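Output the structure for:
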Amino acid sequence: MDSESDQQPQRPAHLYTGSEHPFDPEDLVMARGQDPTPERVEKARKLIEKEGARALERYLP
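So this is what the prediction gives:
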């Protein structure tokens, strides 16, 4: 019988939430589960300017 660890998927050594790396307004729109329309991308750009990384962190683990 295989051990339980053999059945578990391999996880990367480092997990990222996304905000510690550069991100675009399109990334924020997609993190919200929306399609990146021009209006949504512009709204996301303004939110990033206002809140910085916090704008993305609320949508990621």
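
going forward, measure contacts and count neighbours with C-alpha atoms only.
OK.

Not counting its own residues, what contacts the lengthiest helix in the chain?
Across the chain, the longest stretch assigned as helix under DSSP state H is helix 38-51. With Cα atoms under 8 Å, 6 or more residues apart in numbering as the contact definition, helix 38-51 has outside contacts at 24-26, 28-29, 54-56.

Now show me the structure for the sequence below, then we'll compare the two:
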Amino acid sequence: MPTSQPEESRPPEERTTPDGLLHARTGTDVSPEDLVLASGKDLTPQNLEWARRKLAEEGPAALDKILP
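Now for the predicted structure:
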């Protein structure tokens, strides 16, 4: 049975990435399709319209609010 190791003693590839280093976007434009898929919804005309409205209101930050 493996024992728990302190974070510092684990190999780098086994460490958890700190939240401050995680990024949701790559600096590119966010499409309605991106927003729908990130929200876990199906690509339907209704969901795409929802995403268009949300992007119009909130801009690319809408994606940041959905993703962890």
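
Report the buried residues of the helix or strand that the longest helix of the first structure is followed by.
Beyond helix 38-51 of the first structure on the C-terminal side, the first helix or strand identified by DSSP states H and E is helix 54-57. For helix 54-57 of the first structure, the buried set under the neighbour-count rule, 16 or more other Cα atoms under 10 Å, comprises 55-56.

picking up where we left off before, Provide the aligned range in the second structure for the longest helix of the first structure.
Under TM-score structural alignment, helix 38-51 of the first structure corresponds to residues 45-58 of the second structure.

Tell me the buried residues in the helix or strand hosting Met30 of the first structure?
Met30 of the first structure is located in helix 25-31, with elements delineated by DSSP H and E. Neighbour-count burial for helix 25-31 of the first structure, counted by 16+ other Cα under 10 Å, picks out 25-29, 31.
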